[in-house]
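[1] Below is the sequence, then the predicted model.
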Amino acid sequence: MVTTKSGNCENMKLAVILVNYNGKKYNTACIESILANVGMEELKIVVVDNASQDASMRLLEEQYAKDGRLEFIRLDDNYGFSRANNEGISRAKAWGADAVVLLNNDTEIASDMLSRLWECAGRHPGCMIAPKIYCGDDRKRIWSAGGSVSPIIKKVRHIGLDEADEGQYDRETEIRFATGCCLWIPMSVIDEAGTLDERFFLYYEDTEYSFRLCKLGIPIYYCPKAVMYHKVGASTKGADSPLCAYYIARNWLLCNRLHLGGRYPLFLAYYALNRTVCCLLWFVQGKKELVRATLRGVGDYRKGRFGRAERY
């Protein structure tokens, strides 16, 4: 498997995995941007549907019925982001893919993003890679230029979030956290580290996977020449929703319990203060449903209830 001087990726099989849940509004733009990518000779797009109710899968199957580059997997229920991606990874492995790209369907990618990621993979073999991600509604404003992790309680943040791009994040560099909005993962990494943890259902599965790779000594790189655009919050109704409040409250606890070791009690003190402040603000603002969702998330964590929550 080599990359030619012209940027073509010869003898390399790449599978892009899209998880769909009522994504009719976004799917076509995302898929067309993938198909427009240059230099990818063997490309497969695997669309995994979490039992959508908006006819989005029927429309895609009709629209791309004659395009052999697309495959569709219909799940019989909404099993969440992790399970759906894992189903796609399994299909990609059966096809013989050398690498997968996990990509949110509420995105559009630049016409050379996949080849740029592949070039970066050639410089850093056996690594997970993240692109530069701009906000979909302002294509000069950064949403993520990789991610960092605080040293004690392992709190993650997006580097460059909401900053205007003035070239300050144009250096290819190793990072500690990569958002699940777009991840390049070689099959060799999946063989060693495994797939996404399905207990998370939604949120923090990317954080946990990043932490897992770091524990195994598998580097993560940020590739600024690979560019894409994200319609932030389109698939989950935004950060200010009960769904988001619930899964963040529950999954943040689970993720850090798995990876903090002896520092976990210190994290719990920070977590209690952080969530208490959020709940007080929401209560004052009249957003009591967010308070209830947070308390349910904490309660379900303590009871060991993971995966999909019935209320959300």
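    On my side now, so go ahead.

[2] CA only for contacts and neighbour counts going forward, please
    OK.

[3] which residues in the stretch 1-150 of the chain form strands?
    Ranges of strands in the stretch 1-150 of the chain, per DSSP state E, counting those that start in this stretch, are 2-3, 9-20, 40-49, 70-74, 99-104, 107-109, 128-135, 138-144, 147-149.

[4] want to throw these into CSV with distance to residue 222 and mean neighbour count?
    Putting those into CSV (distance: least, C-alpha to C-alpha, whole Å; neighbours: other C-alpha atoms under 10 Å) gives the following:
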stretch, distance to residue 222, mean neighbour count
strand 2-3, 19, 14
strand 9-20, 18, 23
strand 40-49, 21, 22
strand 70-74, 28, 17
strand 99-104, 14, 23
strand 107-109, 16, 25
strand 128-135, 5, 26
strand 138-144, 10, 20
strand 147-149, 9, 19
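
[5] Next, format these as CSV and append distance to residue 256.
    As requested, the strands of the stretch 1-150 of the chain are exported to CSV (distance: least, C-alpha to C-alpha, whole Å):
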stretch, distance to residue 256
strand 2-3, 39
strand 9-20, 25
strand 40-49, 28
strand 70-74, 32
strand 99-104, 23
strand 107-109, 28
strand 128-135, 21
strand 138-144, 22
strand 147-149, 12
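
[6] So for residue 263, which of those strands sits nearest?
    Set against residue 263 and scored by C-alpha to C-alpha, these come closest in strand 147-149, at 14.3 Å.

[7] Does whichever helix or strand comes after the closest one pack against any helices or strands, and if so which?
    Next in sequence after strand 147-149, counting helices and strands by DSSP states H and E, comes strand 156-158. The helices and strands touching strand 156-158, judged by 3 or more C-alpha pairs under 8 Å, 6 or more residues apart in numbering; DSSP states H and E, are strand 147-149.

[8] also this one, for the comparison:
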Amino acid sequence: MKLSVIIVNYNVKHFLEQCLNSVHQATQHVDAEVWVVDNNSVDQSVEMVREKFPEVLLIANKDNPGFSVANNQAIKKSKGEYVLLLNPDTIVEELTFKKVVDFMDAHSDAGGLGVKMVDGNGNFLPESKRGLPTPAVAFYKIFGLAAIFPKSKTFGKYHLGYLDKEETNEIEVLSGAFMLMRKKTLDEVGLLDETFFMYGEDIDLSYRITLGGYKNYYFPETRIIHYKGESTKKASVSYVFTFYQAMIIFAKKHFSLRYASLFTLLINFAIYMRAGASIAKRILNRIFFPVLDAGILYFGFYMIKQYWEQTWLIPTGSYYPPLYLHYIVPIYISILLGGVLLTGGYDKPYQVPKLVKGLFFGIITILVMYALIPDNYRYSRAIIIAGTFWGFISLSGYRFALQLAGVSAFNNEEARKNRIAVLGSIEESNRVAGLISNMKQTSFIGLVGLDEQDRKQENVIGLAAQLQDIIRVYSIGEVIFCAKDLSAQHIIDQMIQLQDQGVDYKIAPQESMAIIGSNSINAHSDLFMIEVDSVSKPQNKRNKRLMDIALSILFLLTLPIIIWMVKDKLGFIKNIFCVLFSRKTWVAYYLGSIDQEVKLPNLKKGVLNPGNAFTKEDLSDDTLSRLNLLYSRDYKITTDLEIIWKGFSFLGN
């Protein structure tokens, strides 16, 4: 046996399926065995492997012992001359295994090998080649010197930026996403250190390989797609903490006491710095434009008040008291911007129509309140109207200016993203196009054929060789590759060639309803059934939460009357407080069918589900699954209200 491929999986069934499809193709060129170690996934990963890949050697753990333990389980049972640790969120080229095994055979000094990795848009991943994170290297990275001078031999050691990414080179650290090692080397230096639960174990083992007298190589003559981070959210504070704690374990194990203490100090500083920066950035992103809008509106109200006062009031011996500017105007502005918030005016991308709609909603609210407040607080309605008009002009104006300047937060790419090209055979492209058209409102779906015969088919807009021109002429925003018809090498070639087109790329695996993609190197991969996420859109999430709160308060106020309409009265009271404190929501999915093929956006546990709208019917799990899908895809507040009305007696469930 030449090669043992080991994949540790945790709740990424669809990524694992696509990975195993590519591994199956690659093992046609080398004598290999494939191991999958599942760490107690709940997404039917084990069942999928048993059903679709019966030849795979499967270890199904009953708990999650961690990445290192799981890999070691399979390594100990493996029979290959070489062992490859492979992430489930990867796709390998058809000749990847043959090329890397041939290289190792030709280089007896090689203990480990990594390959060129690209993300889901074809962008090179710098962690394909890394240096040892000594205290100095860690310092340069933490304080940004590595980013400022990436090609420096002094400051750029973390990602070895001074080495050509297209050339084979000796490196210090391999990436755990693709880590090929000689079994003989592992027998000598030991397996993965099980002290590391996740992260750091690849650095530790890479270092021990070099200490054992072997070399690690970066080998760019084959490539893999690494979607990066479906299993973990790498931008989160918890990821930063876990990753850097792993670095501390590494330092204490391999560095002197003095170096380890210095390294630990740096790492702890980095944790708090990154966490603080992450929180500050999140807050700033949320409040910057509302605060800017408030300032612009206040300036307008102030200038209008000054003009109005000097032109009409002062000559008559009157003026506005300080109360007006200090309290009344801020209240006006809060109501106006509250309207903008509720209509989605602060959801990215920022859109002028939503702003206008929100300001209109706000001024109507102010004028209604104006008629109800005491006379001594009723200041000029003309100023209210003029101030709001100033808001329409000024806030819309700077949004248009930023949109013309190309600021991404103000550019609405939805129209372009709804123009999709599907690349593959006519039969498979039509299957994928059918999925898209059934579950996503698109302005255009064009098929891209593979040969001249395809050009004559309906809806074919060109051939694969013309893809760059097709994207430009038809203003395509998303290209979906049919994995059934296209090799991984061809897909990666296309992604890299079209990097500057500003297009999203996704892959439709054979016989699957899932479509897999990665929008950027900084975003964790997204796996979805096209557009089932209406319920997770910011405006809908906000409105759903407001409805939950409003209904909970209403139910509390009317409890002595309505409690007699509910079957489980104690459960109803408990549910009111659970929803009020965000532990539940009044309506969510039917959980009995939540393990469906389609991955739906996350919702809190619901008191009711879409099936409660049909209380007199006995619905099958398949029907309830479809109702879940429709609920997620076509979500509206009125849908929740209808379900609650029809299933009111079950609010104590």
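    Structure received. Because the structure is predicted, anything quoted here is derived from the model rather than measured.

[9] Can you give me the TM-score here?
    The TM-score (TM-score structural alignment, normalised by the length of the first structure) is 0.78; 263 aligned residues with a C-alpha RMSD of 2.2 Å.

[10] nearest to residue 259 of the first structure, of the strands of the stretch 1-150 of the first structure?
    When those are compared by C-alpha to C-alpha, strand 147-149 sits nearest residue 259 of the first structure, at 12.4 Å.

[11] neighbouring contacts of that closest one?
    Applying C-alpha atoms under 8 Å, 6 or more residues apart in numbering, the external contacts of strand 147-149 of the first structure come out as 155, 156, 157, 158, 159, 175, 176, 177, 178, 179.

[12] which non-adjacent residue is nearest the fourth one?
    Meaning residue 158 of the first structure. Counting by C-alpha to C-alpha, 6 or more residues apart in numbering, residue 158 of the first structure lies nearest to residue 147, which is 4.5 Å off, once chain neighbours are set aside.

[13] can you check the second one too?
    Leaving aside its chain neighbours, residue 156 of the first structure sits nearest to residue 149 (4.5 Å; criterion: C-alpha to C-alpha, 6+ apart).

[14] Closest one to residue 61 of the first structure out of the contacts of strand 147-149 of the first structure, please.
    Using C-alpha to C-alpha, residue 179 is the member of those that lies nearest residue 61 of the first structure, at 28.5 Å.

[15] The closest one reaches residue 209, doesn't it?
    No: in this structure, residue 179 of the first structure is not within contact of residue 209 by C-alpha atoms under 8 Å, at 9.8 Å.

[16] what about the residue nearest the centre of the first structure, which SS state?
    The first structure has residue 180 as the residue nearest its centroid, 1.5 Å off, counting by C-alpha atoms, centre = their mean. Following DSSP: H, G, I helix; E, B strand; the rest coil, the label given to residue 180 of the first structure is coil.

[17] mind checking how far it is from residue 214 of the first structure?
    Using C-alpha to C-alpha, to the nearest Å, residue 180 of the first structure is found at 16 Å from residue 214 of the first structure.

[18] Residue 291 of the first structure too?
    Applying C-alpha to C-alpha, the value for residue 291 of the first structure to residue 214 of the first structure is 33 Å.

[19] Over to residue 187 of the first structure?
    17 Å.

[20] now swap in residue 138 of the first structure and tell me
    32 Å.

[21] what do you get for residue 177 of the first structure?
    Where residue 214 of the first structure is concerned, residue 177 of the first structure sits at a distance of 9 Å (C-alpha to C-alpha).

[22] which residues do these two both contact?
    Here residue 177 of the first structure and residue 214 share the contacting residues residue 220, scored by C-alpha under 8 Å, 6+ apart.

[23] out of the two, which sits in the busier spot?
    Legend: neighbour count by other C-alpha atoms under 10 Å for residue 177 of the first structure and residue 214, higher for residue 177 (28 against 15).

[24] For the counterpart of the more buried one in the second structure, which residues are in contact?
    Aligned counterpart of residue 177 of the first structure in the second structure: residue 173 (TM-score structural alignment). Applying C-alpha under 8 Å, 6+ apart to residue 173 of the second structure gives the contacts 129, 130, 131, 132, 202, 203, 206, 207, 216.

[25] So what touches stretch 201-215 of the first structure?
    With C-alpha under 8 Å, 6+ apart, stretch 201-215 of the first structure has contacts from 79-83, 156, 176-180, 193, 196-198, 219-220, 247-248, 251-252, 255, 259, 306-308.

[26] so that stretch matches what in the second structure?
    The aligned range for stretch 201-215 of the first structure is 197-211, by TM-score structural alignment.

[27] buried set for the matching stretch?
    With burial defined by 16 or more other C-alpha atoms under 10 Å, the residues of stretch 197-211 of the second structure counted as buried are 197-210.

[28] Any idea how many residues pack against residue 262 of the first structure?
    9.

[29] Also residue 22 of the first structure?
    With other C-alpha under 10 Å as criterion, residue 22 of the first structure counts 18.

[30] quick revisit: any idea how far the residue nearest to the centre of the first structure lies from residue 51 of the first structure?
    Taken as C-alpha to C-alpha, the span from residue 180 of the first structure to residue 51 of the first structure is 21 Å.

[31] do the same with residue 58 of the first structure
    Note on residue 58 of the first structure: its distance to residue 51 of the first structure, by C-alpha to C-alpha, is 11 Å.

[32] Right, I'll leave it there.
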